[in-house]
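K.L.:
Just a sequence and a predicted model for now, questions to come.
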Amino acid sequence: MARIGEVQAPAATRDALARGRLRASLVPDLLVEARRIVNTVIAGWHGRRKRGIGENFWQFRPYVEGDASRIDWRRSARDDHTYVRDREWEAAHTVWLWADPSPSMLYKSTGAGVSKQSRALVLTLAMAELLSRSGERIAWPDLTDPFTARNGAERIAAQLMHAGELPAKPDLSNIRRFCDIVIASDFLDPVEETMAWLDVLARHGVRAHLIEVADPAEETFPYAGRTEFTDPETGDKLTAGRAEMLADEYRLLYTARRQELAGWCKRLGWSFTVNHTDRLASDALVRLHMAMTADGGHAGIIAGDQPRPIAKGDQPGKAVA
């Protein structure tokens, strides 16, 4: 019978060097894909600039009674209206980007177009490209310091290609207030562990945007018959004589984990969205843009992709999950 999914070879060996080489080989193509996606959504991307204290001209707007802004008499002399000159708000703001490098992210089912790792890297590199074009400062925890550059995505891609073993969870304690962070992961760790790791961001007043990258087989559990499951993190194995008997309980636990994490994000004013690897990456990018530009600095919860039935091509059989 056909396999439901597979873990690419480096995950099976749990060899950090092999995983690093795989990532290095993927990054150039993923950077090209990220730029292609950016070009499809860039028309609606207007950055996060606004009027405020600064040196650069922002816009002219009609004067209203009580407005403390300075009237621009030269512009007002052109017609019968009175205008004020706004300057562009300038503030040091950094967006941190991170894609989960753990072995579980290498999973790719037959119903998915790409692995979870590939999708997470494409999303973060696409965000780096968009933010760089908007003049934002970007950074990658434990890899780069914050910087501003038009080729920000390319610089991060180069760092990822030459990086050795990346930490499973980077140190987030140096990320401070008024920063944003975009985190792309499958978030399959126990919810309590994920919350404990991210709690430092909440205490520092950082606004986080979580993207759960999900493989369709992980959500629908399309397994039946005798099936062997392998944990890509530890190598532990579980053999189920009739895997279909586990389906209902598994889906209940899987959904409860997601709902608990999403609810926690909503209470903190963070955004949480889901992107399935059998759907477009650009969908998640658009929703992320909406969250990051939301008024008031609180994006709330973004629904994301909805669950879908098992892909027609998936057949029950031996799997590595």
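P.N.:
That came through, no problem.

K.L.:
CA only for contacts and neighbour counts going forward, please
P.N.:
Noted.

K.L.:
that's a helix at residue 86, yeah?
P.N.:
No: if the criterion is DSSP: H, G, I helix; E, B strand; the rest coil, then residue 86 is strand and not within a helix.

K.L.:
for comparison:
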Amino acid sequence: MLIGGHGRRQSGMGDEFWQYRPAQAGDPGRAIDWRRSGRSDGHYVREKEWQAAQSVHLWVDLSASMSFTSGKAIPPKSDRAALLAMALSILLMKGGERVSLASLGTPPRIGTLQLRRIAEGLSQQGEADYGAPDARLFLPHARALFLSDFLGPIEAIEDAVGMASDRGISGVLYQILDPAEEAFPYQGRTVFTSMSGTVRHETLRAGDLRDRYLERLAERKDHLSRIAHHAGWRFATHHTNGADLPALLWLYEALEGPR
């Protein structure tokens, strides 16, 4: 198979066998598979499956929410998202894929200059509490990856995935959470403040909120999973205290796997 190539289920350029067909007038002699032809009375041509490079759109949530970290030894969600997006872009381009960063509003490209653009785009930081993907510029039949905590309004995620799916785009929703957001370890008097500072909530009994919070988080994950399932996408959650290499390999496999 061509590196980075994806089978199109029709004959054309490629290395993978597609089918035998009877030789026709105009076929060059070198195209005839003499071994297959020797088993019958006719001449047969061995066709290969057409393969082409794939376009991949990356949306990385650059909102204030993604800058959260619960400890000095744990990277912010934005750092982990940027690291995965950059490493994945390099892997995909080495495989011949064209990649774009949705926030740049430019088409998928390949090469060192495109990697530099993506790196610069990932260094930006939004001011809003939560980000929302925009799939309007995604190419039909491409692939897409959304990297976010997905803690903001879920309707925006649902709309973007629906729009992409309608264009024949397959993809991945990859949720990145800080371990504290998963475990809710807070007790006693606690002040919760949004990363932009626009929302503030103080409680004297934070532990009493834990069960309700975990229930809401489970509901959010289930909703994201159903959005992905209905669109033929994949969904997974990654925690910032976890290893980045297994996450990168999973994402690469998820995007490069069968459609």
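P.N.:
That came in fine, so what should we check first? Please read all numbers here as calculations on a predicted model, not as lab measurements.

K.L.:
Quick check: TM-score for this pair?
P.N.:
These two chains, once laid on top of each other, score a TM-score of 0.80 by TM-score structural alignment, normalised by the length of structure 2; 243 aligned residues with a C-alpha RMSD of 3.2 Å.

K.L.:
The counterpart of residue 221 of structure 1 in structure 2 - how many residues pack around it?
P.N.:
Taking TM-score structural alignment, the alignment pairs residue 221 of structure 1 with residue 184 from structure 2. As a burial measure, residue 184 of structure 2 scores 15 neighbours (other C-alpha atoms under 10 Å).

K.L.:
now do the one 3 residues further on
P.N.:
Here the number of neighbours of residue 187 of structure 2 (other C-alpha under 10 Å) works out to 14.

K.L.:
next one: residue 4 of structure 2
P.N.:
For residue 4 of structure 2, using other C-alpha under 10 Å, the count is 18.

K.L.:
how far away is the nearest residue to it once chain neighbours are set aside from residue 54 of structure 2?
P.N.:
Beyond its immediate neighbours in the sequence, the residue positioned closest to residue 4 of structure 2 (C-alpha to C-alpha, 6 or more residues apart in numbering) is residue 95, lying 4.2 Å away. Relative to residue 54 of structure 2, residue 95 of structure 2 is positioned 10 Å away (criterion: C-alpha to C-alpha, to the nearest Å).

K.L.:
more crowded one of the two?
P.N.:
Neighbours were tallied for residue 95 of structure 2 and for residue 54 using other C-alpha under 10 Å; the higher tally belongs to residue 54 (20 against 15).

K.L.:
Excluding residues flanking it in the chain, which one is nearest residue 102 of structure 1?
P.N.:
residue 168 (5.7 Å).

K.L.:
Could you look up the SS state of that neighbour?
P.N.:
coil.

K.L.:
now do the one 10 residues further on
P.N.:
State at residue 178 of structure 1, reduced to three classes by three-state DSSP: coil.

K.L.:
what residue of structure 2 takes the place of it?
P.N.:
Residue 178 of structure 1 maps onto residue 141 of structure 2 when the alignment is built from TM-score structural alignment.

K.L.:
How about residue 242 of structure 1?
P.N.:
Residue 242 of structure 1 maps onto residue 205 in structure 2, with residues paired by TM-score structural alignment.

K.L.:
who are the neighbours in contact with that match?
P.N.:
187-190 (C-alpha atoms under 8 Å, 6 or more residues apart in numbering).

K.L.:
Ok, residue 235 of structure 1 next?
P.N.:
With C-alpha under 8 Å, 6+ apart, residue 235 of structure 1 has these contacts: residue 12.

K.L.:
From residue 11 of structure 2, how far out is the closest residue in space to residue 138 of structure 2 that isn't next to it in sequence?
P.N.:
Distances taken as C-alpha to C-alpha, 6+ apart put residue 57 closest to residue 138 of structure 2, at 6.7 Å, once the chain neighbours are dropped. With the distance defined as C-alpha to C-alpha, residue 57 of structure 2 ends up 27 Å from residue 11 of structure 2.

K.L.:
do residue 30 of structure 2 as well
P.N.:
17 Å.

K.L.:
now residue 80 of structure 2
P.N.:
For residue 80 of structure 2, the distance to residue 11 of structure 2 equals 41 Å [C-alpha to C-alpha].
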